[in-house]
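Undergrad: how would this look folded up:
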Amino acid sequence: MSTTHENGQLKRDVFSQPEFRDRLEELPPSAKLVAKVLETDEPLPQGELAEKSLLPDRTVRYALNRLEESDLVESRYSFTDARKQVYFLDV
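TA: Have a look, this model is predicted:
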């Protein structure tokens, strides 16, 4: 399965990449769920991740920290609102 970025470039399904799966396997279920949400709707701010995953804000924050520590997720400031950070899978 593949998805398309906003700029039209084709992106491989990161969950089928062995290295990505190995690093993700070691993380808690909340981090896996957040990564799955980011696979389909990226980039997203923390609040939207909480809404889409149905997880509490604190749990999403913990999951994002774990994903960033494992180099699976990166963040940047939002182009539309510089006060917010958005998160996306690091592929």
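
Undergrad: contacts and neighbour counts: CA atoms only from here.
TA: Will do.

Undergrad: What segments of the chain are strands?
TA: Using DSSP state E, the strands of the chain run over 2-4, 10-12, 44-45, 73-77, 85-89.

Undergrad: Now the second one, please; I'll put the structures next to each other:
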Amino acid sequence: MSTSTVEDPDAIAEEPLSEEEYRNRLRELPPSAKLVAKVLEIDSPLSQGQLTEESLLPDRTVRYALNRLEEVGLVGSRYSFRDARKQVYFLKH
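TA: Here you go, the predicted structure:
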């Protein structure tokens, strides 16, 4: 039996993306994801509801945009310190 441990991939600290890599990943995404990223660039962390209010996009569109941004590693999330029932989102770059 091996005594080696498997690290949690979420626990590994990621290096920040270069501006060029950030822009390249963002370039391939739909306009809604670009808008959500811009809102997070100006003010973060924000909840999904706050992103909906700030971006003027429908809730479903914001959810889709966040999923796409998470898939390409541009957005991270954590539980809110103010309300542990909510998650807040932030840019990783």
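
Undergrad: Next, format the strands of structure 1 as TSV and append distance to Leu38 of structure 1 and mean neighbour count.
TA: Converted to TSV, the strands of structure 1 look like this (distance: least, CA to CA, whole Å; neighbours: other CA atoms under 10 Å):
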stretch	distance to Leu38 of structure 1	mean neighbour count
strand 2-4	12	12
strand 10-12	13	12
strand 44-45	7	18
strand 73-77	9	16
strand 85-89	6	20
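
Undergrad: The ones you listed into JSON lines, with extra columns for distance to Glu19 of structure 1?
TA: Conversion of the strands of structure 1 to JSON lines gives the following (distance: least, CA to CA, whole Å):
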{"stretch": "strand 2-4", "distance to Glu19 of structure 1": "17"}
{"stretch": "strand 10-12", "distance to Glu19 of structure 1": "13"}
{"stretch": "strand 44-45", "distance to Glu19 of structure 1": "23"}
{"stretch": "strand 73-77", "distance to Glu19 of structure 1": "14"}
{"stretch": "strand 85-89", "distance to Glu19 of structure 1": "13"}
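
Undergrad: what about the ones you listed, which gets the closest to Arg23 of structure 1?
TA: Closest approach to Arg23 of structure 1 among the strands of structure 1 (CA to CA): strand 73-77, 11.5 Å.

Undergrad: how near is the residue nearest the centre of structure 2 to Glu21 of structure 2?
TA: The residue lying closest to the centre of structure 2 (CA atoms, centre = their mean) is Val75, at 1.9 Å. With distances taken as CA to CA, to the nearest Å, Val75 of structure 2 is found 14 Å from Glu21 of structure 2.

Undergrad: per the alignment, Thr4 of structure 1 corresponds to what in structure 2?
TA: Correspondence of Thr4 of structure 1 to structure 2, assessed by TM-score structural alignment: none assigned.
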